[in-house]
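S.K.: The sequence isn't on hand, but the structure is:
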């Protein structure tokens, strides 16, 4: 089905579990679902699936909300926003799931099963040995009241299993086309644990039904759960949960890393917060994540979120795994850095300068002026915002805090380099006007014409002496911004 055939108002959702740090695969799923909703003029629901008390944490919940805000993927219903179908944290909806489970039991669409773990494993092993599917065999589907009473007298506490209709399940995946699961591979499954806690198998489709979700867009790892969920939607229609319709499904391909393995939460390149800390722009990172399975055009890699929303069609998502390439991600981010104005870059840089201890909570007027003047010098030279911090650090530290990279000192400030630094100090000390043009003229006259050096040999020692690194903004402009006194002190200190 294509977007043009959608008849009812679109409601898409993103429903992560707050376990550990958010990862890039999660962000891509959120992005595609959000873009689909926005492209079709629909609603986007942000829901937190936090019913697993052993793994879910409040810290992870806060991180999820924070990172969604940072990415700029706004939501119409969910935490901080509210909405008509709240609450939007599953831990606050347990009474809802208890009611749905009881209605399924009352309608004969689910049943209590008293099997012990040992009994289940013994029967599974027997099925495997005989070449049969090893899912639940339905032994407790039709227990009599007397049998249930006998099990309860033994102290057994039942789980609740959903009765899967005995039929094959076919649906049209919006990404992968028609998919069929045979009845033998989709047996009865648990929806409520023996302790009364609902499982994902119940909570996820129940919330989708009650929140009016029309399109379930998610990762490929959840594809096998789809026939169970379709069966539940049909059951919900019988018992009056939701509006009686079944959502459409689309499953996105895996994101892979080194060795074409599925990218896991433990892989360094998977850590979403790490990209923020490294100085990626959210729009740059999202642009790259969109390319992992989708493209705006065959000959175009860089685009804005607005342009993506306008062009996004779910049927154009490639079902094949997409490999995460950090170098390309950085290149895409660099393109977005260069799309920003110097003023926008300055504003984006301030938190990173603050985190590095180079400025306080509020910039002084001198710091603001210095940053305004320095940003154009590094705008075209960086792919990540943190690179600007490293390149401009020398302008914001005192003499006591200034340090020269020891590797660069060894390469540039040997005996010959120290001679260059002394000659540079002598030439600059005699300058009457401290401007970029005057500085350049004095250094070229003293080092290139006077000492007969090539520019790379002439200016490398000066650069390291005053900036602390071989990598810095243009030298003459850097000296002007650093100022006469500080520049001469740093040259004198090494020479």
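M.R.: Here it is on my side, so go on. A quick note: this is a predicted structure, and the numbers were derived from the prediction, not measured. Residues are numbered from 1 along each chain as shown.

S.K.: from here on, contacts and neighbour counts on C-alpha atoms
M.R.: Will do.

S.K.: can you tell me how far the closest residue to residue 429 other than its chain neighbours sits from residue 86?
M.R.: Leaving out its chain neighbours, the residue that sits closest to residue 429 by Cα to Cα, 6 or more residues apart in numbering is residue 488, at 7.0 Å. Computed with Cα to Cα, to the nearest Å, the distance linking residue 488 and residue 86 is 65 Å.

S.K.: Ok, residue 207 next?
M.R.: Distance from residue 207 to residue 86, by Cα to Cα: 10 Å.

S.K.: Which one of these two is surrounded by more residues?
M.R.: Counted by other Cα atoms under 10 Å, residue 207 and residue 86 do not tie: residue 207 has more neighbours, with 22 against 18.

S.K.: Can you say which helix or strand has the more buried one in it?
M.R.: helix 200-210 (DSSP states H and E).

S.K.: let's bring in a second one:
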């Protein structure tokens, strides 16, 4: 589906209107975010409207905190909406808890038309009748006991103030759900109970609220997970009972972990805010979620897309019904590809908040040009923003501090003093060094090693350790660019002295 108008609901013609309707009972889950993305892509690709509504009828579990997380996470992903609880719109309110009067109006229409009825059966009574049916090896369906009550019996129950629910009277026959991904799904209504549409506390049940919302908000396309496919038959019945044409349905697959089970916390992080906190780029996560069930077409091997490109190319005809397996390695690869499109300045802006969050104020306070060099030095090993943090620590590591591995490695070089002297001589005393000059210095060290019949490592490894105090780290030119020749030489001398002091202590310890 891409951009066409269609007849929906009361027979009027509307442009494409989709909705994302999360329950604010938890943080925005990856699976829900993917649903939001698919809806947004359809709306934006068709020049239509995106509606955000909150299904907050679970009063105990819903919270403002989760509402905020949902909206903040969507905005972080780059997804906006044309109507919603925060921006308003002509079809509000956009919280189900604020739409009780609207639901009551539609319920009265169903009651007046004999398409719904009050049910005074208590939970205990229903459980007992279910138990008996199972004991007699019969399938349990609500037996319409209250639908068969006389007017006198109903009047007595109402006069006594007995709590009641309201049930939808499921008609006999078959109901067909037209799904653009799965085709026609036919269900015999004998398999469907007279389901509750109003709870005993007077609040609308899920099925009624969803359908009334879709009708009054003029939704043309319902795109959601296939766990709602069984609900769709009930929804079609309600649309028809209310004289409205059902929207176009698409029930996409859910997200699964590598073990083939539904994605959950036991597979790792599951909320958008989790991945945001781990340092993933929003465009990379959006890119990856789009590729779970969608591809640009046969023969098109592209995997890297911007949100704008996705909006222009996404089509529901290219959505697959097969299982969508969440693969963290694939996400990391995609994040790395998007990372490559960011300049050093951009990455510094993105990494700095993580530096501050993790107590790396000294790093964050470095001059901007130094911070960009430090970031450039480690970026090739980054799959996400937080991967920069530990590697960047070496740029504020004090001179004279050697790791155990560094001490052990330096102890292997018989010509260590000569090698370090060569390094200091090659550096000179310049304070500012560009990439070209730094690279020439490293190449000169390689040449000197070759002249002496040494391997390059025999000079370059002592250089690295004597500058950083560590055995691993960024390419050497970045170290020279960051500290400059003079400071590198000073650090070499400080670490040389530290090494001599440590080896002396070890020697004395061994003689005891």
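M.R.: Received the coordinates, thanks. Note that this is a predicted model, so its numbers are computed, not measured.

S.K.: TM-score for these two?
M.R.: Counting by TM-score structural alignment, normalised by the length of the first structure, the TM-score of this superposition works out to 0.87. Behind it: 479 aligned residues with a Cα RMSD of 3.0 Å.

S.K.: Determine the set of other helices and strands touching whichever strand or helix holds the residue nearest to residue 429 of the first structure.
M.R.: Element membership for residue 488 of the first structure, per DSSP H and E: helix 484-494. Helices and strands touching helix 484-494 of the first structure, by 3 or more Cα pairs under 8 Å, 6 or more residues apart in numbering; DSSP states H and E, are helix 415-429, helix 455-467.

S.K.: possible to save these as TSV with distance to residue 388 of the first structure and mean neighbour count?
M.R.: Listed next are these as TSV, based on distance: least, Cα to Cα, whole Å; neighbours: other Cα atoms under 10 Å:
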stretch	distance to residue 388 of the first structure	mean neighbour count
helix 415-429	25	20
helix 455-467	13	23
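
S.K.: Now distance to residue 316 of the first structure too, for those, in JSON lines please.
M.R.: Formatted as JSON lines, those follow (distance: least, Cα to Cα, whole Å):
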{"stretch": "helix 415-429", "distance to residue 316 of the first structure": "58"}
{"stretch": "helix 455-467", "distance to residue 316 of the first structure": "49"}
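
S.K.: and of these, who's closest to residue 152 of the first structure?
M.R.: Nearest to residue 152 of the first structure among those is helix 455-467 (77.5 Å), distances taken as Cα to Cα.

S.K.: neighbouring contacts of the closest one?
M.R.: With Cα atoms under 8 Å, 6 or more residues apart in numbering as the test, helix 455-467 of the first structure has contacts from 394-395, 404, 408-409, 412-413, 417-418, 420-421, 424, 447-448, 469-470, 472, 475, 479, 487, 490-491, 494.

S.K.: One more pass at 7 Å, please.
M.R.: Helix 455-467 of the first structure is contacted from outside by 394, 404, 408-409, 412-413, 417, 420-421, 447-448, 469-470, 475, 487, 490-491, 494, using Cα atoms under 7 Å, 6 or more residues apart in numbering.

S.K.: Please compute how far that helix lies from its chain's middle.
M.R.: Centre-to-centre, helix 455-467 of the first structure and its host chain are 40 Å apart (Cα atoms, centre = their mean, to the nearest Å).

S.K.: next one: stretch 234-243 of the second structure
M.R.: 34 Å.

S.K.: for stretch 461-476 of the second structure, same thing?
M.R.: For stretch 461-476 of the second structure - counting by Cα atoms, centre = their mean - the centre lies 38 Å from the chain centre.

S.K.: Same question for stretch 18-30 of the first structure.
M.R.: 5 Å.

S.K.: And for stretch 172-188 of the first structure?
M.R.: The mean C-alpha position of stretch 172-188 of the first structure is separated from the chain mean by 29 Å, Cα atoms, centre = their mean.
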